[in-house]
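Novice: just a sequence and a predicted model for now, questions to come.
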Amino acid sequence: MAILLNNNGYDNESWRQELTRRLPELPVRVFGELVHPADIRYAMVWNHPAGDLCRYPNLRAIFSLGAGGEHFMGDDSLPEVPIVLLADPAVARDMAAHALYWVATFHRRYEDYRRQQSQKIWDRKKIGPAENFRVGIVGLGRIGTEVARRISDFGYDVSGWDRAERQVENVECYCGPQSLTDFLEINDVIINCLSLSPKTKHLLSYRVFSSMKPGSYFVSISRGAVVDDEALLDALDRGHLAGAALDVFAHEPLPRDHPYWSHSKVNVTPHMSGATFASSAAAVVAENVRKLERGDPVQPLFDRHGA
């Protein structure tokens, strides 16, 4: 029995080395190498070609090598085995750090100081204390909850919204569409942590951006297709929103002619807020393999029905 590995160009060799060290009894075969389909017991993949995973008759589970699972959506040929998402605490921590950076940047007006430096202007901007700068997290799953906790630890007033009822310590939680507007209009910055599914695609729409507090900011670190780009650009262009920091996009790499690149109120980063390192992530994956071998349950699982 063996592991099929395909991280779609993102350092397969580091993953091979780490998995071999942690699961020496399971040889690692990188996708494209000569392999007998019946030998594959586990597939560890990211953006794997649709239709391929049904070729392995002894496949027991599929592992996503990233936090999301939307790359499995639309592949009706997927075998009926568990699809395990990557829940690496190091990724969640790094995404929280990225979000905190932008919260502090907008709150403390660091971009204004960058502009002032080029003009040799010494002018201290007036700001309020952190507890008066309200931060809203849209999507209180594993990543959103970690983001909320970390930002709250720095003294910011944090609230969160999710489609389902959630409870997070020191975070005022809202749930359901009926409470979304109330949540949006009280926050100085909104951070998108929603996973992508048929129910969340373009959920952040004209109505959502228009309901945000005038002069507030938007940060997106989950999946780009949750955002209606035209709606966000409209809110920025008419001055309703003061700025945005975007790390994820519906189409990646971001097309060179996209308006975000040159927009004066938009900060673009290339999907780097939560880098996945094989050194830490392989330990999480290997532990889940051990659980499956023992017959124990594993989490989190991908919802094939897009709930």
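Specialist: In hand now; what should we look at?
Novice: could you use CA atoms for every contact and neighbour count after this?
Specialist: Noted.
Novice: burial check on Val266, number of neighbours?
Specialist: 19 (other C-alpha atoms under 10 Å).
Novice: make that Gly144, sorry
Specialist: Neighbours of Gly144 (other C-alpha under 10 Å): 26.
Novice: mind listing what's buried in the helix or strand where it lies?
Specialist: Using DSSP states H and E, Gly144 maps to helix 142-153. Within helix 142-153, the residues scored as buried using 16 or more other C-alpha atoms under 10 Å are Ile143, Gly144, Thr145, Glu146, Val147, Ala148, Arg149, Arg150, Ile151, Ser152.
Novice: before we move on, what about stretch 242-261?
Specialist: Ala242, Gly243, Ala244, Ala245, Leu246, Asp247, Val248, Phe249, Leu254, Tyr260.
Novice: which residues of this structure fall in strands?
Specialist: Listed in chain order, the strands of the chain (DSSP state E) span 2-6, 28-30, 40-45, 61-64, 83-84, 134-138, 157-162, 172-175, 189-192, 216-220, 241-246, 266-268.
Novice: find the centremost residue of the chain, please.
Specialist: Geometric centre of the chain, nearest residue: Ser222, 2.9 Å, by C-alpha atoms, centre = their mean.
Novice: surely that one and Ser195 touch.
Specialist: Yes. With contacts counted by C-alpha atoms under 8 Å, Ser222 reaches Ser195, the gap being 6.2 Å.
Novice: common neighbours of those two, please.
Specialist: Counting by C-alpha atoms under 8 Å, 6 or more residues apart in numbering, Ser222 and Ser195 have no common neighbour.
Novice: count of residues packed around the closest residue to Pro82 other than its chain neighbours?
Specialist: Closest residue to Pro82 apart from its sequence neighbours, by C-alpha to C-alpha, 6 or more residues apart in numbering: Ala61 at 5.0 Å. Neighbours of Ala61 under the rule other C-alpha under 10 Å: 17.
Novice: here's the one I want to compare it with:
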Amino acid sequence: MTFLYKADPVRGAVWAERFARKMPALPFRTWPDVGDPHAVRYLAAWEPPADLANRFPNLEVLFSTGAGTDQFDLSAIPATVAVVRMVEPGIVGGMVEYVTLAVLSIHRDWRTYLDQQRAGHWQPHRVYPAAARRVGVLGLGVLGRAVLASLRGLGFDCAGWSRSPQQIDGVDCHAGPEGLPHFLARTDILVCLLPLTDDTRGILCRRLFDRLPQGATVINVGRGGHLVQRDLLQALDTGQVGQAILDVCEPEPLPRGDPLWTHPRVVLTPHVASMTQPETAADAVIDNLRRHWEGLPMSGLVDRSLGY
């Protein structure tokens, strides 16, 4: 019985040390040092190798080394293999920091003051309380809930939208297609934290932007596939969307000459909002392995019918 790691080798060295200390009885190997492929029961990867069924015929669990599994072709993964996304505190903490920073930078007019500084112009603007700013989060999973808790703590008027009904103290929750229009109409700053599925691909499009208050801000920290780029550029040009902060795009990195690189009302970061921390990520997987062996449900187990 072997655990195989196939991702960044520098992080893999931290995983190997963690497994040697906390789960020494389980052999740990790092790709491409597979050993006996028939012994591989557990695989952690960002991009698993092709032909899993024949390559590792006794594989039981495929762990994603990131928060999402949309990079997996679930149809190519045998139905007997459990698929588990990464749930660990490093991902949550990083996302809370990034989104809170992004929302505060918009709320406190940081871009305006940076532009004024470059122009040598001293001009204060009215400061509004956080309660006067309406923030809406698309996606009420672990990350969405953690972000909302942070923003609520700062006093923002918070709402959330999800596929199915949810209840969160202090958050105006909406659900399903029928709940989306009202959610958008009350949102000045929109944060996308949805999983990428067939239903959510392209959700950040002209139809959605037109339902936001004029001049609203869009923050995408989900996946690049959520955004229809040409629709965003058009909405920015008309002023329907006032500015955008994008941590993800499609493709990544953006090609040279793409208009998002130089657009004056777009902030672009290279998919850094949230990263797994190798120590806590390894600990999370070790904990899930113990749960698996004890017959308990694993944290982050993917429902294939939903895609997340």
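Specialist: Thanks, I have the structure now. Everything numeric here is computed off the predicted structure, so don't read it as measured data.
Novice: re the thing from before, how about CSV for the strands of structure 1, with distance to Asp228 of structure 1 added?
Specialist: Shown next, in CSV, are the strands of structure 1 (distance: least, C-alpha to C-alpha, whole Å):
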stretch, distance to Asp228 of structure 1
strand 2-6, 31
strand 28-30, 36
strand 40-45, 28
strand 61-64, 26
strand 83-84, 28
strand 134-138, 15
strand 157-162, 18
strand 172-175, 21
strand 189-192, 12
strand 216-220, 12
strand 241-246, 13
strand 266-268, 15
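Novice: just those strands: most buried one?
Specialist: Across the strands of structure 1, averaging neighbours per residue (mean count of other C-alpha atoms under 10 Å) puts strand 189-192 on top, at a mean of 27.
Novice: at which residues are the helices of structure 1 located?
Specialist: With DSSP state H as the criterion, structure 1 has helices at 12-22, 89-108, 110-118, 142-153, 180-184, 206-211, 229-237, 278-294.
Novice: straight-line length of stretch 234-242 of structure 2, end to end?
Specialist: 11 Å (C-alpha to C-alpha, to the nearest Å).
Novice: just how off-centre is that stretch within its chain?
Specialist: Between the centre of stretch 234-242 of structure 2 and the centre of its chain there are 25 Å (C-alpha atoms, centre = their mean, to the nearest Å).
Novice: just checking, Glu172 of structure 1 touches Ser152?
Specialist: No. The criterion here is C-alpha under 8 Å, and Glu172 of structure 1 misses it with Ser152 at 10.8 Å.
Novice: give me the common contacts of those two.
Specialist: Counting by C-alpha under 8 Å, 6+ apart, the shared contacts of Glu172 of structure 1 and Ser152 are Val158.
Novice: can you redo the helices of structure 1 as a markdown table with distance to Gly69 of structure 1?
Specialist: As requested, the helices of structure 1 are exported to a markdown table (distance: least, C-alpha to C-alpha, whole Å):
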| stretch | distance to Gly69 of structure 1 |
| --- | --- |
| helix 12-22 | 19 |
| helix 89-108 | 15 |
| helix 110-118 | 34 |
| helix 142-153 | 14 |
| helix 180-184 | 25 |
| helix 206-211 | 25 |
| helix 229-237 | 22 |
| helix 278-294 | 15 |
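Novice: quick one: which of those is nearest Ala130 of structure 1?
Specialist: Ranking the helices of structure 1 by proximity to Ala130 of structure 1 (C-alpha to C-alpha) places helix 89-108 first, at 7.8 Å.
Novice: any idea of the angle the closest one forms with helix 142-153?
Specialist: Counting by axes from the mean of the first three to the mean of the last three C-alpha atoms, to 10 degrees, helix 89-108 of structure 1 lies at 50 degrees to helix 142-153.
Novice: for helix 89-108 of structure 1, name the packing helices and strands.
Specialist: In terms of contacts (3 or more C-alpha pairs under 8 Å, 6 or more residues apart in numbering; DSSP states H and E), helix 89-108 of structure 1 is packed against helix 142-153, strand 216-220.
Novice: between the ones you listed, which one is closest to Ser159 of structure 1.
Specialist: With C-alpha to C-alpha, the closest approach to Ser159 of structure 1 among these belongs to helix 142-153: 7.6 Å.
Novice: from what I see, Gly306 of structure 1 and Lys201 are in contact.
Specialist: No. Contact criterion C-alpha under 8 Å: Gly306 of structure 1 and Lys201 do not qualify, at 10.8 Å.
Novice: dump the helices and strands packed on helix 89-108 of structure 1 to a markdown table, plus distance to Pro270 of structure 1.
Specialist: Output for these, formatted as a markdown table (distance: least, C-alpha to C-alpha, whole Å):
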| stretch | distance to Pro270 of structure 1 |
| --- | --- |
| helix 142-153 | 19 |
| strand 216-220 | 12 |
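Novice: right, and the ones you listed - which one's nearest Arg124 of structure 1?
Specialist: Closest approach to Arg124 of structure 1 among these (C-alpha to C-alpha): strand 216-220, 20.5 Å.
Novice: which residues sit against that closest one?
Specialist: Residues outside strand 216-220 of structure 1 that contact it (C-alpha under 8 Å, 6+ apart) are 99, 102, 106, 187-193, 240-248.
Novice: hmm, who's touching stretch 295-308 of structure 2?
Specialist: 68-70, 74, 82-87, 195, 197, 288-289, 291-292.
Novice: looking at these, which one is closest to Ala50 of structure 2?
Specialist: Nearest to Ala50 of structure 2 among the contacts of stretch 295-308 of structure 2, with distances taken as C-alpha to C-alpha, is Leu74, at 11.8 Å.
Novice: how far away is that closest one from Ala67 of structure 2?
Specialist: 15 Å.
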